[in-house]
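Q: sequence and predicted model, in that order:
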Amino acid sequence: MEVDEWHAPRVLLTVDLVILTLRGSRLHVLLVRRGIEPYQGEMALPGGFLRDAEEGIAEAAHRELAEEAGLDAASLHLERSGVYDDPGRDPRDRVISVAYLAIAPRLPEPVAGTDAAGACWTPVDDVLTGHVKLAFDHRQIVEDGVERARAKLECSSLATAFCGETFTISDLQQVYEAVWGIRLDPRNFYRKVQQVQDFIIAAGPLRKTEHGRPARLFRAGPGRALHPSMLRPAAPVTEEGDDDER
């Protein structure tokens, strides 16, 4: 009996980049406006196909970030955050995407290039609520990336990177609120932060707040992993707490 010769299926590989930063008091994600089909004119994550068989996946991620948004990926810590392989996710062909995540402070305005018609920072809430529509399955990739970033704030000292050299507990709380997307009780937050070993260290004199009350100043401590972790509350607060200790 003859056996049909087996042929490997045609599968293409892309990278998609979830780049997050804080602008004002809101978490933003980097998006580009597609300049080519499919989904021409629609918003999407920066990314694209591997250039050739010699290019590594991480190398492609760095290249696409520079080409599509004009950002220097060498200054970011890109970590692989997921693989997306639904057979119908791309109308062009069978395409598998490897997603990368970076969350960093003080990122510059992006500059569109190559096949992107525009690039901008967009509030994450606008994407998660569907107010801003994304091409392909990029909304799911953003959702997964944001959840991963939120988890990083629970177990690492990443939040201090978004504060100045010295900061108040209130400043730090605002970072957690922006990334987690919830309001926190000031007293509970203060108590939790003080329980974490080597997270923050007292620094300098008191600083006056807009309410006229002095606030203690801190700087980032030597710890990178938080012990115990800063776990998200089961439910956000509904009323303002007392901020005397902030």
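A: That came through fine. Residues are numbered from 1 along each chain as shown.
Q: contacts and neighbour counts: CA atoms only from here.
A: OK.
Q: would you map the strands across this protein?
A: 12-23, 26-34, 43-44, 47-49, 79-84, 95-103, 116-123, 200-202, 207-208, 214-215, 218-220 (DSSP state E).
Q: give the other helices and strands that the third one contacts.
A: In this structure, strand 43-44 packs against strand 26-34, with contacts taken as 3 or more CA pairs under 8 Å, 6 or more residues apart in numbering; DSSP states H and E.
Q: what are the buried residues along the longest helix anywhere in the chain?
A: If you go by DSSP state H, the chain has its longest helix at helix 138-155. Neighbour-count burial for helix 138-155, with 16 or more other CA atoms under 10 Å as criterion, is recorded at 138-139, 141-142, 144-146, 149-155.
Q: next up, a second structure to put side by side with the first:
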Amino acid sequence: MQKYTGETRVLVATDCIIFGFDGWKIKLLLVQRNIEPEKGRWSLMGGFMKPTETPDDAANRVLEHRTGLKNVYMDQLKVFGQPDRDPVERTLSIAYYALIDIHKYEKQLNDEHHAEWFLIDEMPDLIFDHNEMVKMARKQLMYKAALHPILFQLLPEKFTIPQLQALYEGVYQTEFDDRNFSRKLLSTGLLIKLAEKDKLSSKKGAFYYKLDQTHYTENFEKFLNIVPNPDKFF
């Protein structure tokens, strides 16, 4: 087999940044690294790409092997390639990210590699440049959530405004004024109020809503007025 002569071989890895929503909080899935260096420290789900794989194939294989999760749609984030990012060998990493409903995947998750969900503001310090990957993925997630209807895909068919507010606060890592958030949300005209209430969260209860699926997709930009400081995402 012919090879390029005089060239140095470089390893290629994939790292998976998996955010999850549990109904009220955004969390990050991490595993404990099982090889040196940095054995035992918390890490993203990473592994090397095989010669016969595409980057997408490798990312999905690595994620399933390290956590048990499969059929997770991930977006490619960026190639991380600082020469000293891996202290062992010259390694490029193609990072992927996703935001999933934790409850839909909890039965798939195994504990072979001690995979664990962490609240975003309580995550431990990670190996190599994984902290930078997470920071960039969070920013990209904010951008994507502003332009695409991904957040509503994480909610049940009927939901309360406090649930939706918690989801927005988790993604954008900020607090919204309750009344102002509710006013902006209802002003979109894309929510249908139901007669029943959620009585578990408070004595008074919160009305359930559902999306107006008929007009939702083509009018999703109306939700942009909820996004804090949208100019910094565009």
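A: That came through fine. Small disclaimer: the values here were computed from a predicted structure and weren't measured.
Q: and the TM-score between them?
A: Aligned and superposed, the two chains score 0.83 in TM-score terms (TM-score structural alignment, normalised by the length of the second structure); 217 aligned residues with a CA RMSD of 2.2 Å.
Q: what's the burial count for the residue nearest to residue 74 of the first structure when sequence neighbours are not counted?
A: Of all residues not flanking residue 74 of the first structure in the chain, residue 62 sits nearest, at 7.4 Å (CA to CA, 6 or more residues apart in numbering). When neighbours are defined as other CA atoms under 10 Å, residue 62 of the first structure has 20 of them.
Q: check the one 4 residues further on too.
A: Counted with other CA under 10 Å, the neighbours of residue 66 of the first structure add up to 21.
Q: for the residue nearest to residue 12 of the second structure when sequence neighbours are not counted, what are its contacts?
A: For residue 12 of the second structure, ignoring the flanking residues on the chain, the nearest one in space by CA to CA, 6+ apart is residue 92 at 4.8 Å. For residue 92 of the second structure, the contact set (CA atoms under 8 Å, 6 or more residues apart in numbering) comprises 10, 11, 12, 13, 79, 80, 81, 82.
Q: returning to what we had before: starting at the chain centroid, how far to the longest helix of the first structure?
A: Taking CA atoms, centre = their mean, to the nearest Å, the mean C-alpha location of helix 138-155 of the first structure is offset from the chain mean by 7 Å.
Q: so where is it in the second structure?
A: Counting by TM-score structural alignment, helix 138-155 of the first structure lines up with residues 130-147 of the second structure.
Q: contact partners of stretch 140-160 of the second structure?
A: For stretch 140-160 of the second structure, contacts defined as CA under 8 Å, 6+ apart pick out 21, 23, 77, 100-101, 164, 167-168, 171-172, 198, 206-211, 217, 220-221, 223-224, 227, 230, 233-234.
Q: now the end-to-end length of that stretch.
A: By CA to CA, to the nearest Å, the extent of stretch 140-160 of the second structure from end to end equals 26 Å.
Q: tell me the counterpart of residue 58 of the second structure in the first structure.
A: So, by TM-score structural alignment, residue 58 of the second structure is matched to residue 60.
Q: now do residue 194 of the second structure
A: Match for residue 194 of the second structure (TM-score structural alignment): residue 204.
Q: ok, that match - contacts?
A: The contact partners of residue 204 of the first structure, by CA under 8 Å, 6+ apart, come to 217, 218.
Q: give me that answer again for 10 Å
A: 166, 216, 217, 218, 219 (CA atoms under 10 Å, 6 or more residues apart in numbering).
Q: follow-up on the earlier one: just the buried ones from the contacts of stretch 140-160 of the second structure, in ChimeraX syntax?
A: This is how ChimeraX selects the buried members of those, with burial counted by 16+ other CA under 10 Å:
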select :21,23,77,100,101,164,167,168,171,172,206,207,208,209,210,211,223,224,227
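Q: which of the contacts of stretch 140-160 of the second structure fall in helices?
A: Assigned to helices by DSSP H, the following of those qualify: 164, 167, 168, 171, 172.
Q: looks like the fourth one contacts residue 28 (just checking).
A: No: because the distance of 11.4 Å does not satisfy CA atoms under 10 Å, residue 171 of the second structure is recorded as not touching residue 28.
Q: between the two, which contacts overlap?
A: Here residue 171 of the second structure and residue 28 have 19, 21, 99, 120 as joint contacts, going by CA under 10 Å, 6+ apart.
Q: now do the equivalent of the third one over in the first structure against residue 228 of the first structure, distance only.
A: For residue 99 of the second structure, the aligned residue in the first structure is residue 103 (criterion: TM-score structural alignment). When distances are taken as CA to CA, residue 103 of the first structure and residue 228 of the first structure turn out to be 22 Å apart.
Q: what's the answer for residue 171 of the first structure, then?
A: 21 Å.
Q: cool, residue 203 of the first structure as well?
A: 22 Å.
Q: repeat for residue 105 of the first structure
A: 24 Å.
Q: contacts only, for residue 22 of the second structure.
A: So residue 22 of the second structure contacts 100, 101, 102, 103, 104, 117, 154, 155, 167 (CA under 10 Å, 6+ apart).
Q: and the residues you listed, which two are furthest apart?
A: Greatest spatial distance in the contacts of residue 22 of the second structure: 117 and 155, 18.7 Å, computed using CA to CA.
Q: one step back: biggest separation within the shared contacts of residue 171 and residue 28 of the second structure, which pair?
A: With CA to CA as the measure, no two of those lie farther apart than 99 and 120, at 12.7 Å.
Q: rewinding a little: residue 171 and residue 228 of the first structure: who's more crowded?
A: For residue 171 of the first structure versus residue 228, the count of surrounding residues by other CA under 10 Å is larger for residue 171: 17 against 13.
Q: buried residues in stretch 28-39 of the second structure?
A: Buried residues in stretch 28-39 of the second structure, defined by neighbour count with 16+ other CA under 10 Å: 28, 29, 30, 31, 32, 33.
Q: ugh, wrong one, I meant stretch 186-193 of the first structure
A: Quick answer for stretch 186-193 of the first structure (16+ other CA under 10 Å): 186, 189, 190, 193.
Q: list the contacts for the aligned partner of the second one in the second structure?
A: Applying TM-score structural alignment, one finds that residue 189 of the first structure aligns to residue 181 in the second structure. Taking CA under 10 Å, 6+ apart, we find residue 181 of the second structure in contact with 161, 162, 164, 165, 168, 175, 187, 225, 226, 227.
Q: between the residues you listed, which sits nearest residue 46 of the second structure?
A: Among these, residue 168 lies closest to residue 46 of the second structure (CA to CA), at 28.0 Å.
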